[in-house]
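# Got a predicted model here, sequence first, then my questions.
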Amino acid sequence: MLCCLGVLFTAGCGDDKTGEEEGPTGEAKLTAFSFKAENNPDYLVKDYTGTISGTAISVKVPADTDLSALVATFETADGESKVTVNGTPQVSGTTANDFSDPVDYLVSLGKKNALYTVTVSELPEAVWTKVTEWEQDASSIRLEIDQTDNLPCLVVTNENAVTFAKLNGNTFTSETVANRKGQYPGLGISSAGQPYIFFYESETLNGTVATKTGGAWTEICNSIERTANQAGPTITTIDGKVFVFTVNDNRSPSTRRRQIDVATYDGSSWTTSGDIPGRSIARGYWPVARTKNGTMYLFVLNPVSPNSFSIYTYKNGTWSTFIEEYAYPSSEPGAEPATYHSFSLYCPDMVIDDDGNIYLGICYDYSPQVLKIDANTKEINRIGSVIPSPGNTSGRTCRIALSPLGKLYMAYRNSNDAKLLQVVSLDEKTKDWTAPIQISSEPVFDEFECKFTKEGTAYLAYYVQEEKTDGVVTTPAKICLYKLATTE
């Protein structure tokens, strides 16, 4: 009997021991912390990784980043750990928090806890730095970004050749597109990275389009009609088609002279000398085409009295008139007679933001300035103040660029005499342009371009003509490339 009780007692003690909670054996620990662009599309265009030092986590993001609702991505040492902020469960890549002040992340694993403090600060201010100089003669240059690798590409024309170049490390790698004189180039790059180049040939009086296929450049069209020097030809791709917009300068016959010609390529055949559906104005200059979120926008200067511009859109195979004709008033509303600003028939620019708002860089009265067209109301307003006119030569050209997060930049030359290239940006607080930053130390030719990559790096290319003394070249012509990026 006693033996039986002893056996039962021993068995009961054994059951109690095995039922005790020993808890997880891992650590309550954060092993990685970051803000990923894919989880913060409204605030970031690239990923930013935090540095973990003990229980302190620091992350640097660009200045002016909205910190009010950032989504963090994190990893724990043990997949069973629970993570909370002020008692609210956190899901990596999903839960948003306000990081305007330090945020405490509590990591719990059974009875183990660890408290991490996340501090978000600003990266150093982005600065313009020289990437490279390329000794190259040019009559015209055009800059575009290959969005497949975020690298800048150029098309360069001169008396001897048409050349394509792409940044490779800190130098340009160039390829000959055509061994003959080219003028008035246009450069378009498809979403798949396929380059298309337009150039005009004065000997044949025709425009040519070339593309790179299988490692070699091939001319796929030589029948675009004579192009005017105010053409500002533009080439772009959308919906699997290539579009080329030029100003017709055919003088025999002259029935289409100064009209906007539309040439399209569907991959097998071309349609040339087409019109913009819905356009009623006979004459046009400097067509500028841009694509954004599946829509192509086409801007055209109208050399009529008063000077005006038109904007058209193309989406899903259909053309629409966005702005039929707009002349920019110089007189007060209601004044009689009304007066209007005039513009130089030279080098306007256009960018579009993610909401479809349109920004135009135009040198009205030889003064660089930017107009914004609201996507919904079509209301047109000037952005920032007017840049004082640097003269009727330097003041005829400006370039604008928009960062992926919506910050606006403008490049222009400072005076007729010095012709130094400088850049301003729009201050979000004052709603006006910042003090200009001088980029070049030499006079800059009309040819300069500025574009942003989708990751937020801006590239600015410009051309400097050669210098001669007593007929001898002392300083060769060159193309300079700068970029805007943080030092970290």
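Good, I have the coordinates.

# all contacts plus neighbour counts: C-alpha atoms, from now on.
OK.

# how about the strands in the stretch 251-400 of the chain?
260-265, 270-274, 285-292, 295-302, 308-315, 318-326, 349-352, 358-364, 367-373, 380-383, 398-402 (DSSP state E, counting those that start in this stretch).

# Follow the chain on from the last one and name the next helix or strand.
Towards the C-terminus, the helix or strand next in line after strand 398-402, according to DSSP states H and E, is strand 408-413.

# Next, the angle strand 367-373 makes with that next one.
Strand 408-413 and strand 367-373 are oriented at 160 degrees to each other (axes from the mean of the first three to the mean of the last three C-alpha atoms, to 10 degrees).

# Second structure follows, compare the two:
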Amino acid sequence: MKQLIKNLCYPLIAVLLFSACGEEDKSISAPEIVGAKLVSFGFYVEDNEGVLDKDYVVDGPIVGSDIEMKIPSKIDKSSLIARFTTSEDNPAVTVKGTVQVSQQTANDFSIPVDFVLTNNSQNNRKYTVRIKRPIEWVKKVRFSEFQLSDAILKVNPVDDVPYVMGITNASNSENRKTVLLKYENETWSMVGDTISNGRPSDIDFTFNSTGTPYVVYTDYTNTIPQTATVQYYDGSSWVVIGRNYNDVRVSYNSICFDAMGKLYVFSMNNAAGGVVGRRLMNISTYNGGSWTTNQTMPGRNYNTYNMRSILKKDILYLGVYDYANDKGTISVYINQNGVWTTLAQGMRMDGATEINYNDLDMDVDNQGNIYIMGLERFDSGYKLVNHKYTASTSSWSIFATPIDLIGNTKYFSIGLNPDGGLSTVYNNLTTNSNSSFVTIDKESQTWTSPFIFPDILNTKADMAFASDGTGYIIYIDASKHLAIWEYIEDNE
């Protein structure tokens, strides 16, 4: 019995002594997997002749289980051969059960590829290789000829050139004018002369099927002040095609063509006494050289504020911010072959109590899926919420996790790249009111870590993508000049 007690005590004493001596290290680490490691990994021209024009190799030691490599989109990744080395225990390397031989085995790297390493001790380790486009935001030359007080961005679908419609800045608002600028070959230039005769507001513009720009603005110099004026650029000067066609002043203008070439202008009647009631949507159309106005949306009786209109694949899409009973919502309509259809009316996320009327943005992909974002209020605070309409199922859902904001912000913009990836730039109080850019990771369908713009501070940033995937963000900087960042791919 004494011997038994002695045998139990000695290990207990040893444990107590060890605990006392090592009192500072209170953590218990999980045992490290021994061996079965990738030491190096890359794609080499020598192994991929006719496909690669340079080597793409992981720099330094491989840390962790995720290997991310940046290779230009122009390169075919469907059958790349990897070159790799492993740890000294020479583990077997497989992909989906197929043995991999360095410099010999080809895989489709257009999607993530899992490399599984197994050594003689049956220690397994998985490495996931992802190839992404080498893209980054680069600040480009600003427009410094004169100051602006407002600016919106769109890319001409015919030549992929970004255009900006703005309002010149002047201490006397009556001296402000509308202008249209374009950014081509890293140079800013004006499209014609100043557009308006005097003070404008509520600007928007679009392009017809040949790339000709058309603009709309609330015109304070009209016979009925603050009614809309519409002009287009004929290649040498601005031509008025609509003026004084409203019967009362209007706000929140949005302009777009339909598939048949009819021009639509959507506005909010901002005064009583018109054929269409105050704060209701007034639809005006221009076709065959004449205007038809005071049209309304069938079945709609909500007050109207911000609107976004887009022509995509022969369908005209209209997103609208509603305001009824002091509670904001979102509605979406489409026009196909001249017929309006309601896709959503009075929509907001479950649990939200209102949507802020200051901003709204919408984009549509090539499959007819709609993404429309609003700033929605919850008991826990404000969130940027993206509602997605899936065309194949005719259904709405919340796309991606809503973005938490410390407080209310009226500055955000969304855009879809040609691959259908959604991106958002928004004013972020968590980063001292600098704007943040996030995009959706295709695999996880979650927002990426934000890129913080150091100089976009307390101002509206507007975003758009060209058909080649180049992204643009414009804003008015602290000196009241137009600045631009470009989201470009490094093809070197």
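Received the coordinates, thanks. The structure presented is a predicted model; accordingly, all values stated were derived computationally and were not measured.

# sorry, back to before: how about the strands of the stretch 251-400 of the first structure in a markdown table, adding mean neighbour count?
Below are the strands of the stretch 251-400 of the first structure laid out as a markdown table (neighbours: other C-alpha atoms under 10 Å):
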| stretch | mean neighbour count |
| --- | --- |
| strand 260-265 | 22 |
| strand 270-274 | 16 |
| strand 285-292 | 22 |
| strand 295-302 | 22 |
| strand 308-315 | 19 |
| strand 318-326 | 15 |
| strand 349-352 | 23 |
| strand 358-364 | 24 |
| strand 367-373 | 22 |
| strand 380-383 | 15 |
| strand 398-402 | 26 |
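
# Of all these, which one comes closest to residue 229 of the first structure?
strand 285-292 (9.3 Å; C-alpha to C-alpha).

# what range in the second structure does the closest one sit on?
Against the second structure, the aligned range for strand 285-292 of the first structure is residues 305-312 (TM-score structural alignment).

# before we move on, the earlier item: kindly reformat the strands of the stretch 251-400 of the first structure as JSON lines containing distance to residue 200 of the first structure.
Listed next are these as JSON lines, based on distance: least, C-alpha to C-alpha, whole Å:
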{"stretch": "strand 260-265", "distance to residue 200 of the first structure": "14"}
{"stretch": "strand 270-274", "distance to residue 200 of the first structure": "15"}
{"stretch": "strand 285-292", "distance to residue 200 of the first structure": "15"}
{"stretch": "strand 295-302", "distance to residue 200 of the first structure": "19"}
{"stretch": "strand 308-315", "distance to residue 200 of the first structure": "24"}
{"stretch": "strand 318-326", "distance to residue 200 of the first structure": "26"}
{"stretch": "strand 349-352", "distance to residue 200 of the first structure": "21"}
{"stretch": "strand 358-364", "distance to residue 200 of the first structure": "25"}
{"stretch": "strand 367-373", "distance to residue 200 of the first structure": "28"}
{"stretch": "strand 380-383", "distance to residue 200 of the first structure": "34"}
{"stretch": "strand 398-402", "distance to residue 200 of the first structure": "23"}
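
# Between these, which one is closest to residue 3 of the first structure.
Taking C-alpha to C-alpha, strand 285-292 is the member of those nearest to residue 3 of the first structure, at 88.0 Å.

# The closest one to strand 260-265, inter-axis angle?
Calculated by the same axes, to 10 degrees, strand 285-292 of the first structure forms an angle of 40 degrees with strand 260-265.

# after superposition, how close is strand 285-292 of the first structure to the second structure?
Once the two are superposed, strand 285-292 of the first structure sits an average of 1.1 Å from its aligned residues in the second structure (mean C-alpha distance after the TM-score superposition for the first structure).

# List the contacts of that strand.
The contact list for strand 285-292 of the first structure (C-alpha atoms under 8 Å, 6 or more residues apart in numbering) reads 230-238, 245-247, 258, 260, 296-303, 345-354, 356.

# cool, stretch 408-415 of the first structure as well?
Looking at stretch 408-415 of the first structure with C-alpha under 8 Å, 6+ apart, the contacting residues turn out to be 361, 368, 389-391, 394-395, 397-402, 419-426, 444, 450.

# Same question for stretch 463-474 of the first structure.
Stretch 463-474 of the first structure is contacted from outside by 137-138, 141, 442-448, 475-480, using C-alpha under 8 Å, 6+ apart.

# Check the residues you listed for burial and list the buried ones.
Buried subset of the contacts of stretch 463-474 of the first structure (neighbour count, 16 or more other C-alpha atoms under 10 Å): 137-138, 141, 443-448, 477-480.

# State whether residue 13 of the first structure is indeed within a helix.
Yes. When DSSP: H, G, I helix; E, B strand; the rest coil is applied, residue 13 of the first structure is found to be in a helix.

# Run a quick neighbour tally on it.
Neighbourhood size, residue 13 of the first structure [other C-alpha atoms under 10 Å]: 10.

# average distance between the helix or strand encompassing residue 182 of the second structure and the first structure?
For residue 182 of the second structure, the host element (DSSP H and E) is strand 178-184. Comparison of strand 178-184 of the second structure with the first structure after fitting gives an average deviation of 0.9 Å (mean C-alpha distance after the TM-score superposition for the first structure).

# residue boundaries of the helices in the stretch 1-150 of the first structure?
Per DSSP state H, counting those that start in this stretch, the stretch 1-150 of the first structure carries helices over the ranges 2-18.

# Buried ones in the lengthiest strand in the first structure, by neighbour count?
The single longest strand within the first structure, with elements called by DSSP state E, is strand 112-122. For strand 112-122 of the first structure, burial by neighbour count (16+ other C-alpha under 10 Å) applies to 113, 115, 116, 117, 118, 119, 120, 121.
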